[in-house]
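Undergrad: I'd like to go over a predicted model; first the sequence, then the structure.
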Amino acid sequence: MVNNYSCQDFLSVARRITYDATIPELLEEAIRNHEGRLSNNGALCVTTGKHTGRSPKDRFIVDTPDVHDIVHWSNTNQPCSENTFNRLYDKMKEYAKDHQLFVTDALVGADPDYRLQVKCINEYAWHHLFLKQLFIRPEKKLTTPAGFTLICMPSVKANPIEDGTHSETFIIVNFSKRMVLIGGGAYAGEMKKSIFSVMNFILPQKNIFSMHCSANVGKDGKTALFFGLSGTGKTTLSADPNRKLIGDDEHGWSENGIFNLEGGCYAKTINITPETEPQIYNAIQYGTILENVYINPYTREPDFFDARFTQNTRTAYPVENIPDALVPSIGGHPNAIIFLTADAFGVLPPISKLSKEQAMYHFLSGYTSKVAGTERGITEPQATFSIGFGEPFFPLSPLKYAHLLGEKINQYNTSVYLVNTGWTGGPYGVGSRMKLKYTRAMITAALDGKLDDVEWKDYGYFQLCIPDSCPGVPTEVLNPENTWADKKAYHTQAAKLVRKFAENVQRFKGEIPDEILNAGPRLEE
């Protein structure tokens, strides 16, 4: 394979290689190299410089003849030439001649039938520790060739003029050479999401639905999936003490059931406390990563309320750090799918049931909203749409993933619900955020079958069905219009959001059947 030859060729020139370092060894190396500091409970605290989040404008896929007609080229799937890849590969190889590298083989995919072996090559010890926590650790030394190689060297920077990149930062996936190159930035999430993108390329071509979602399983053995963009509550709502966590972010759905792609979790830590996020808070233990979290220089206690580096503070830990997590991270076919949205317009119902066509529509829409004050220039709620609730990570046509969703819903008779964790009684600034206890009560009722026998009725503009009652939730909360004092303002906001949906879905016109295109929100005649 070209990949193996390239990997061995690369490693053959390295000044020094540390193979399969243990977690204590990586911690010692990171401290010795001044890459981070230990917190009071043994977590490694690191900062990532100017990149404290992903850099989508610097992400590329190498445009080769064998993938040219398969990849869905777009603003999130930008093409680059083989020459660009080769130049940056050579720069990394030259850098390796004078530096130490950390090398190990990791696994991605809890289901052995659909597992990818990844050779991880890192410049930083803490990056290697991150991958040890996020990917699946082999139980014994692997002797088979890796299916993909990940090389991450933040010190190697691109020259945009010479190398054909947009900046000194680059994240390049080469499906032909089965390799990922990352340079010019230290944000660890780029490694995680690059391999997720690789799985989103490989699995659907095997008729396996790859998903940006969390998953858990109840005491009754019933599995649930939670889709949602940042800020919708995906991690919080899936980390349920009454259910076993399968995984918090990336999964595949095969004929065998659900399987986690990772062996760990990469959770946000901003403002967490033992009371609000007990599972995440307590998972931060010896050997875990705290990324861009400020720690007191004297006590070494993390300050999760300090956002001096970024709001996007993170921790990386193995799934075993979550009490009663399911290991291996495999579950049955899901009985329920929850689409989470944080509607700042305040007009989507807190829970509604979707038909297969509506599920495909809302999957392709991937709606949530940004609120005033979160970014410069935003003075009122803004609709945000991201295909599959994770558009930047899907290299194939969006329709491929949507069709797989529809097929799975049909095959396994899975119920799908749209849950609004956003505003009620008015838009952001007027109404209030939906109470978490109500959202938990609605999701619990849906998963436990307590909504199966209630009456469902049509809900106006959005062509949705809402329940007339739900245990633990006041009846008036279930219909958003009833919570608004100003009914005229409600209708104005609802119409505004409907138009946003209609504008967004136009990009699929002519590509998806009318029954899906017409399954979304529409203005009343």
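TA: Perfect, thanks for sending it.
Undergrad: from here on, contacts and neighbour counts on C-alpha atoms
TA: Noted.
Undergrad: now do the strands in the stretch 51-200 of the chain.
TA: According to DSSP state E, counting those that start in this stretch, the stretch 51-200 of the chain carries its strands in the segments 59-62, 78-80, 100-108, 116-122, 148-153, 170-174, 179-183.
Undergrad: how about the helices in the stretch 401-525 of the chain?
TA: Counting by DSSP state H, counting those that start in this stretch, one finds helices in the stretch 401-525 of the chain at the ranges 436-447, 480-483, 487-505, 514-517.
Undergrad: list the buried residues of the second one.
TA: Going back to what we said before, that points to helix 480-483. 480, 481, 483 (16 or more other Cα atoms under 10 Å).
Undergrad: residues in contact with residue 326?
TA: Taking Cα atoms under 8 Å, 6 or more residues apart in numbering as the criterion, residue 326 is in contact with 244, 245, 246.
Undergrad: over to residue 458?
TA: Applying Cα under 8 Å, 6+ apart, we find residue 458 in contact with 464, 465, 466.
Undergrad: reformat those residues as a markdown table; add neighbour count and distance to residue 451.
TA: Putting those into a markdown table (neighbours: other Cα atoms under 10 Å; distance: Cα to Cα, whole Å) gives the following:
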| residue | neighbour count | distance to residue 451 |
| --- | --- | --- |
| 464 | 22 | 15 |
| 465 | 20 | 12 |
| 466 | 22 | 10 |
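Undergrad: of these, closest to residue 5?
TA: The shortest distance between residue 5 and any of the contacts of residue 458, using Cα to Cα, involves residue 464 and amounts to 54.5 Å.
Undergrad: my guess is that closest one contacts residue 354, does it?
TA: Yes: with contacts defined as Cα atoms under 8 Å, residue 464 counts as touching residue 354 at a distance of 6.9 Å.
Undergrad: ok, back up a step: could you single out the nearest of the contacts of residue 326 to residue 58?
TA: Minimum distance to residue 58 across these is 31.5 Å, recorded for residue 246 (Cα to Cα).
Undergrad: residues contacting the closest one?
TA: When contacts are taken as Cα under 8 Å, 6+ apart, residue 246 is in contact with 214, 215, 216, 217, 259, 260, 325, 326, 327, 329, 330, 331.
Undergrad: let's see it at 7 Å
TA: 215, 216, 260, 325, 326, 329, 330 (Cα atoms under 7 Å, 6 or more residues apart in numbering).
Undergrad: A further structure is provided below for comparison with the first:
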Amino acid sequence: MRMDLKYLNITGYKNLYNNLTESELIEFAIKNGEGKLANNGALVLNTGKYTGRSPKDRFIVKQKSVANDINWGDVNLPISEEIFDDLYKRVTQYLNDKDLFVFNGHVGAIREYSLPIKVVCEYASQALFSNNLFRKSSDTDMDCSENEFNIISAPGFKANGKDDGINSEAFVIINFDKRIILIGGTSYSGEIKKSVFSVMNFLLPKKHVMPMHCSANVDQSQNTTIFFGLSGTGKTTLSTDSTKKLIGDDEHGWSDKGVFNFEGGCYAKTIRLDKNKEKEIYNAIKFGTVLENVVLNSNREPDYNDSRYTENTRAAYPLEYIENLKENGVGNNPKTIIFLTADAFGVIPPISRLTKEAAMYHFMSGYTSKVAGTERGIKEPKATFSSCFGEPFMILNPYIYAKLLGENIDKYKTRVYLINTGWLYGGFKNGNRINLKYTRAMVNCAISGEIEKYKFVEHPIFKVMIPEKCPGVPSDILDPINTWDDKEKYMDKARVLANKFEENFKKFKGVPNSIAKAGPSIESLQYEEAMNF
């Protein structure tokens, strides 16, 4: 393992601290004014201007080796080698005479598919974040320096935006040839985590491994379940279950050897965290945990309801802080996959089964709703589509990932369900969000296979299969039209959402017709038929 940074042309630093303990890193962070301790022992940071990812500031160096593989566009922005080289030189000069903190580890619980990484940080708190989120390696465990990806984070270095060939003072640049991720201008640690995830999403399909933005757990019978879902759909809450062991919270691979966690920690949202409903997450916030942009009251007690800095408050803690943990980070090939959506329109069924083709369609669509209060300017529910439930991190064509999903569904006879954790009874403005107790019952019924005992009926617009019964859930809510007083308004809203699905899917080229036709459609729907389905 290389302990100095000469190979990165970083030589003028003041002191180099390799793989410090959490206590040492916390001491440095407090001494340097990076944060302060909450009364529960967590290190609390304020990330300033950047309280979340900055998608328009992430670039990939356009090189011959990757140019034909990457799905270039609004998400994957190209940048020249010359611009990268100039910024890299200036960042390394900026780091002169500074203390640097290094984390050495790897990503991926199955060694055959793991990636060795080195994270070089200007801030001790970001080294602690990396120590919590990635998997630790001994000196002999991962002696793979030539395959190592290097992440260099210099939040204090501010670029000059357009004058430097980029968009702002902040930047996240991935260079595959040099195996370097260069981060500057932002203190938001999620950029470290997600840029590494993006690299894995590029590398693993070449090994016929499906990378996934999902959580995963196992039940007492060692049945693995995968949970896909965008922010706010309940992915972390539903996978962190006291009756099941957590494989991982956010990023996984699916190989012929099973499902394996990329990470060694969790990066959970904490806004409005409820210690009774989400006790596993609440109890994991203690000494060693990093809290980002959480407000402390006068007694240094975290106020998880206060969103004055951002709705995107976060806790980064190691997996061992979770009581029910699958310690090796590996599970069997999944028996069940659950897609989560928080539908604010109130028209998606609470639970439905998907065919393989429909699963591929909904995977490529990645639908949920943004609602009023979560983003400036949103007054009505807004349909949001994020390919593969993680579009900002999926570097290849979405169909490549969907094809891997379909192949695995066939190979392992995996059942796929779509679960709506959003609203019924008229939608966001008029109705109520589905009770978490009912959602947990649906998840458990799907995992156990008990739901397959009952008859399923196809929804005439969304084409998903709705069960006539699900134990623990009122039968009258399973068909969402039953929760609306005005059935015609339900159909109007369902048609609006179906149109949004169809418009979004038009951006995918070269997708087999069997998949394109498996999603929502109103082409042949007769209004009278729909009213009586």
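TA: Yes, it's here. Just so we're clear, the structure is a prediction, and the values are computed from it rather than from any experiment.
Undergrad: redo the helices of the stretch 401-525 of the first structure as TSV? Include distance to residue 227 of the first structure.
TA: Output for the helices of the stretch 401-525 of the first structure, formatted as TSV (distance: least, Cα to Cα, whole Å):
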stretch	distance to residue 227 of the first structure
helix 436-447	13
helix 480-483	22
helix 487-505	18
helix 514-517	19
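Undergrad: of the ones you listed, which is nearest residue 99 of the first structure?
TA: Here helix 487-505 is closest among those (Cα to Cα), at 48.2 Å.
Undergrad: mean deviation of the closest one from the second structure?
TA: After superposition onto the second structure, helix 487-505 of the first structure sits on average 0.7 Å from its aligned residues (mean Cα distance after the TM-score superposition for the first structure).
Undergrad: residue 45 of the second structure versus residue 359 of the second structure, what's the distance?
TA: 39 Å (Cα to Cα, to the nearest Å).
Undergrad: of these two, which one has the most company?
TA: More neighbours surround residue 359 than the other of residue 359 of the second structure and residue 45, with 27 against 23 (other Cα atoms under 10 Å).
Undergrad: tell me the counterpart of that one in the first structure.
TA: Using TM-score structural alignment, the equivalent of residue 359 of the second structure in the first structure is residue 359.
Undergrad: neighbours around residue 104 of the second structure, how many?
TA: Close neighbours of residue 104 of the second structure, defined as other Cα under 10 Å, add up to 26.
Undergrad: that one maps to what in the first structure?
TA: Using TM-score structural alignment, residue 104 of the second structure lines up with residue 105 in the first structure.
Undergrad: list the contacts of that match.
TA: Applying Cα under 7 Å, 6+ apart, one finds that residue 105 of the first structure lies in contact with 117, 118, 119, 120.
Undergrad: preserved in the second structure, out of the contacts of residue 246 of the first structure?
TA: Retained in the second structure (both residues aligned by TM-score structural alignment, their matches' Cα atoms under 7 Å) from the contacts of residue 246 of the first structure: 215, 216, 260, 325, 326, 329, 330.
Undergrad: list the contacts for the fourth one?
TA: Pointing back at residue 325 of the first structure there. If a contact means Cα under 7 Å, 6+ apart, then residue 325 of the first structure has 244, 245, 246, 319 as its contacts.
Undergrad: same thing but 10 Å
TA: Neighbouring residues of residue 325 of the first structure by Cα atoms under 10 Å, 6 or more residues apart in numbering: 216, 217, 239, 241, 243, 244, 245, 246, 247, 319.
Undergrad: excluding chain neighbours, what is closest to the fifth one?
TA: In other words, residue 243 of the first structure. Distances taken as Cα to Cα, 6 or more residues apart in numbering put residue 218 closest to residue 243 of the first structure, at 4.6 Å, once the chain neighbours are dropped.
Undergrad: now for that neighbour, how many residues are close by?
TA: Neighbour tally, residue 218 of the first structure, other Cα under 10 Å: 16.
Undergrad: could you double-check that it sits in contact with residue 239?
TA: No: no contact is recorded between residue 218 of the first structure and residue 239 when judged using Cα atoms under 10 Å, the distance being 11.6 Å.
Undergrad: residues shared between the contacts of these two?
TA: Common contacts of residue 218 of the first structure and residue 239, defined by Cα under 10 Å, 6+ apart, comprise residue 245.
Undergrad: which stretches of the stretch 101-250 of the second structure form helices?
TA: Per DSSP H, counting those that start in this stretch, the stretch 101-250 of the second structure carries helices over the ranges 124-133, 190-203, 235-239.
Undergrad: residues in the first structure aligned with the shortest one?
TA: Read that as helix 235-239 of the second structure. Residue span in the first structure matched to helix 235-239 of the second structure, by TM-score structural alignment: 234-238.
Undergrad: roughly how far does residue 236 of the first structure sit from residue 216 of the first structure?
TA: 12 Å.
Undergrad: what's stretch 479-488 of the second structure in contact with?
TA: If you take Cα under 10 Å, 6+ apart as the criterion, stretch 479-488 of the second structure is touched by 346-352, 423-427, 430-431, 457, 459, 466-469, 475-477, 489-491, 493-494, 527, 530-533.
Undergrad: picking up where we left off before, which neighbours do residue 464 and residue 354 of the first structure share?
TA: The contact sets of residue 464 of the first structure and residue 354 overlap at 418, 519 (Cα under 10 Å, 6+ apart).
Undergrad: what residues are up against residue 311 of the second structure?
TA: With contact taken as Cα under 10 Å, 6+ apart, residue 311 of the second structure is in contact with 51-52, 269-272, 293-294, 304-305, 373-375.
Undergrad: within the helices and strands, which one has it?
TA: Element membership of residue 311 of the second structure, judged by DSSP states H and E, is empty: it is in no helix or strand.
Undergrad: surely residue 423 of the first structure touches residue 434?
TA: Yes: checked against Cα under 10 Å, the pair residue 423 of the first structure and residue 434 is within contact range at 5.5 Å.
Undergrad: find the residues that touch each one of the two.
TA: Residues touching both residue 423 of the first structure and residue 434 by Cα under 10 Å, 6+ apart: 342, 343, 346, 350.
Undergrad: from those, which would you call buried?
TA: Neighbour counting by 16+ other Cα under 10 Å classes 342, 343, 346, 350 among those as buried.
Undergrad: perfect, that will be all.
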